[in-house]
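Visitor: Predicted model follows, preceded by the sequence.
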Amino acid sequence: MRKSRTVVVVGASRGLGLALAEEYCARNWHVIATSRGRSAGLDQLRERYPTSLEIETVDIADGASIRALARRLETVSLDALFVNAGICKANTLTPLEVDDKDFLDMMSTNALGPMRIVEALYDRVPERGVIAVMSSELGSIAHCTGFWELYSSSKAALNMLMKAFSARHADASRSLLLIAPGWVRTEMGGEDAALETGESIPLVVDVVEQSAGVPGLRFVNRHGEILPW
């Protein structure tokens, strides 16, 4: 019998992250799902998958918390790392209107924090493994329409940091993915979003699974199609 593959899903308390954890559990992966605090959704998921799901705690905006997580996972080999954590604040405001803290919180949680996780857990992923970070079509500068401009800028910053990380690891054979799941109906995406999680997340996980052993960085959508930077 094939040994179960292991994935860490960072930011799995609700929404896309919780859906990712559920999808991986349904595919018989060993799932280590993180949240900042107690998550009723993760507790319920563990009741359904008691042998597949572990729950860890990390605050992605706190460097010390990230380093502590890395120490707790120092003996774990990860077939995949998926960093999903993100927030959206003041999405209709302009740079002149936004409160400084709201903008800085988005940059910390959406760009700096995810890349700190990638840096901290990089060595836990073997050479043919996959490191995926949840990005957005809104992070594409080439396709910018001005929609949610402050949130979009945080995702563009994430993309740039991942690009720089890839350049520093140019000789590595790990697969690095920035994945745009589409506009999904979650608490953050809102009721007007075009997709249900069930229409997006299984495709996202397909892309991760199909990318194992494919080295280098790609910015893709849920179908695996290349997006412009």
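Guide: The structure has been received and is ready for your questions.
Visitor: make it CA atoms for all contacts and neighbour counts henceforth
Guide: Fine.
Visitor: buried residues in the helix ranked longest in the chain?
Guide: In the chain, assigned by DSSP state H, the helix with the most residues is helix 149-168. For helix 149-168, a neighbour-count test (16 or more other CA atoms under 10 Å) marks 149-159, 161-163, 165-166 as buried.
Visitor: can you map out the strands along the protein?
Guide: Along the chain, the stretches classed as strands by DSSP state E are 6-10, 30-35, 53-57, 80-83, 130-134, 175-180, 216-221.
Visitor: I'd like those strands as JSON lines, with mean neighbour count and distance to P95 appended.
Guide: Below are those laid out as JSON lines (neighbours: other CA atoms under 10 Å; distance: least, CA to CA, whole Å):
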{"stretch": "strand 6-10", "mean neighbour count": "25", "distance to P95": "29"}
{"stretch": "strand 30-35", "mean neighbour count": "24", "distance to P95": "30"}
{"stretch": "strand 53-57", "mean neighbour count": "19", "distance to P95": "33"}
{"stretch": "strand 80-83", "mean neighbour count": "26", "distance to P95": "27"}
{"stretch": "strand 130-134", "mean neighbour count": "26", "distance to P95": "24"}
{"stretch": "strand 175-180", "mean neighbour count": "26", "distance to P95": "24"}
{"stretch": "strand 216-221", "mean neighbour count": "22", "distance to P95": "26"}
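Visitor: any chance of these in CSV, with distance to G63 too?
Guide: As requested, those are exported to CSV (distance: least, CA to CA, whole Å):
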stretch, distance to G63
strand 6-10, 14
strand 30-35, 15
strand 53-57, 13
strand 80-83, 15
strand 130-134, 18
strand 175-180, 22
strand 216-221, 24
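Visitor: want to compare, so here's the second one:
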Amino acid sequence: MTGLTGRQPVALIVGASRGLGWGLAREYLRGGWQVIATVRDPHAQTPLHALQNEAGGRLRIEAVDINAPAEVDALAARLADVRLDLLYVNAGIANDPDEKVGDVSTQTFQQVMLTNALSPLRVVERFADRVVDDGRIAVMSSELGSVADNVDGGWEVYRASKAALNSLMRSVVARRAGDTRTWYVIAPGWVRTAMGTDAAPLDIDTSIAGVVRAIDARRGTRGLVFVNYRNEILPW
């Protein structure tokens, strides 16, 4: 797809080469949307590329490493004329879930925080004003990002990164008091992906179908919600 035309809604899904991001791209394509979806490596063939055969020209694949601000700026320039109905930033890496915060290396801590919290919000800041006034802006969070619900411990650095993501998203929305868009931090559940492992109880189809329903259910409510794939509000 070289351009986006017509009246079909447009979604930008950042981080869609596989897993949950790929599932989002597929779900919105099935719903008749035009989708711009990003991969990190411009030379790799991914499950996302396979979707192009069934997308009928409605899938545009772009390459961006969200940890490289210059690449984010370049993507914004390439999409300068595109208006979005949905911006969804999906990013997540994890260290050893049993690694304690006192033992984690500075490099690992910085990388998890950069990828899971800072970089997604940089993308949100860069593209939020490309979203139509009644559009939707979402980031992929986790129930582990709830500070109030952290009674079991574990996943210490990953938890902290998702809590930081949630807090930063709240800060962005707080300074946009008059914004008419709907904002989401979304917990997709424990899903069978490369990160979630085969031990997870949910498949991608179930999780993502729920995520999309939750987004649709709250469209037009304005402000920010922390919600899971079952459309349940989660405690911060």
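Guide: Alright, I've got the coordinates. None of these values were measured; they are calculated from a predicted model.
Visitor: Just tell me the aligned range of the longest helix of the first structure in the second structure.
Guide: Using TM-score structural alignment, helix 149-168 of the first structure corresponds to residues 156-175 of the second structure.
Visitor: Any figure for the gap between R192 of the second structure and L87 of the second structure?
Guide: Between R192 of the second structure and L87 of the second structure the distance is 24 Å, computed by CA to CA, to the nearest Å.
Visitor: Would you agree V214 of the first structure is in contact with A172?
Guide: No - in this structure, V214 of the first structure is not within contact of A172 by CA atoms under 8 Å, at 10.6 Å.
Visitor: Helices of the first structure, residue ranges please.
Guide: Using DSSP H, helices in the first structure cover 15-26, 40-48, 63-72, 100-107, 113-121, 149-168, 197-211.
Visitor: tell me the most buried of those?
Guide: Comparing these by mean neighbour count (mean count of other CA atoms under 10 Å), helix 15-26 comes out on top with a mean of 23.
Visitor: wait, G220 of the second structure sits on R181?
Guide: Yes - contact criterion CA under 8 Å: G220 of the second structure and R181 qualify, at 6.8 Å.
Visitor: quick one, which of these two is more surrounded?
Guide: More crowded of G220 of the second structure and R181, by other CA atoms under 10 Å: R181, with 25 against 16.
Visitor: one step back: with the second structure superposed, average distance for the longest helix of the first structure?
Guide: Superposed on the second structure, helix 149-168 of the first structure shows a mean distance of 0.5 Å to its aligned residues (mean CA distance after the TM-score superposition for the first structure).
Visitor: Give me the residues contacting that helix.
Guide: Around helix 149-168 of the first structure, the neighbours that count as contacts under CA atoms under 8 Å, 6 or more residues apart in numbering are 88-95, 103, 106-107, 110-112, 114-115, 135-136, 138-141, 176, 178, 216-217, 229.
Visitor: and the angle from that helix to strand 216-221?
Guide: Interaxial angle, helix 149-168 of the first structure versus strand 216-221 (axes from the mean of the first three to the mean of the last three CA atoms, to 10 degrees): 160 degrees.
Visitor: distance of the alignment partner in the first structure of V227 of the second structure from S136 of the first structure?
Guide: With TM-score structural alignment as the matching criterion, the partner of V227 of the second structure in the first structure is V220. Note on V220 of the first structure: its distance to S136 of the first structure, by CA to CA, is 9 Å.
Visitor: What about D129 of the second structure, how many residues nearby?
Guide: D129 of the second structure has 12 neighbouring residues, counting by other CA under 10 Å.
Visitor: picking up where we left off before, between G220 and R181 of the second structure, what contacts are shared?
Guide: D134, G135.
Visitor: returning to what we had before: between V220 and S136 of the first structure, what contacts are shared?
Guide: Counting by CA under 8 Å, 6+ apart, the residues touching both V220 of the first structure and S136 are I179, A180.
Visitor: dump the residue contacts of V125 of the first structure.
Guide: S77, L78, D79, A80, L81, I131, R174 are the contacts of V125 of the first structure under CA under 8 Å, 6+ apart.
Visitor: Please repeat the previous calculation with a cut-off of 10 Å.
Guide: Under the criterion of CA atoms under 10 Å, 6 or more residues apart in numbering, the contact list for V125 of the first structure reads T6, V7, V76, S77, L78, D79, A80, L81, V118, I131, R174, S175.
Visitor: do S173 of the first structure as well
Guide: Per CA under 10 Å, 6+ apart, neighbours of S173 of the first structure: P126, E127, R128, G129, V130, A212, G213, V214, P215, G216.
Visitor: Now check the second structure for the residue matching the third one.
Guide: By that I understand R128 of the first structure. Matched by TM-score structural alignment, R128 of the first structure corresponds to D134 in the second structure.
Visitor: That match contacts R218, correct?
Guide: No - contact between D134 of the second structure and R218 fails when scored by CA atoms under 10 Å: they sit 11.4 Å apart.
Visitor: so what sits against both of those two?
Guide: Contacts common to D134 of the second structure and R218, judged by CA under 10 Å, 6+ apart, are T182.
Visitor: re earlier: quick check: which of the strands of the first structure is nearest to R72 of the first structure?
Guide: When those are ranked by proximity to R72 of the first structure, the top entry is strand 53-57, at 9.4 Å, counting by CA to CA.
Visitor: Show me what that closest one is packed up against.
Guide: strand 6-10, helix 15-26, strand 30-35, helix 40-48, helix 63-72 (3 or more CA pairs under 10 Å, 6 or more residues apart in numbering; DSSP states H and E).
Visitor: So which bit of the second structure is the shortest one matched to?
Guide: Under TM-score structural alignment, strand 6-10 of the first structure corresponds to residues 10-14 of the second structure.
Visitor: By how much does the matching stretch deviate from the first structure on average?
Guide: Mean for stretch 10-14 of the second structure is 0.4 Å (mean CA distance after the TM-score superposition for the first structure).
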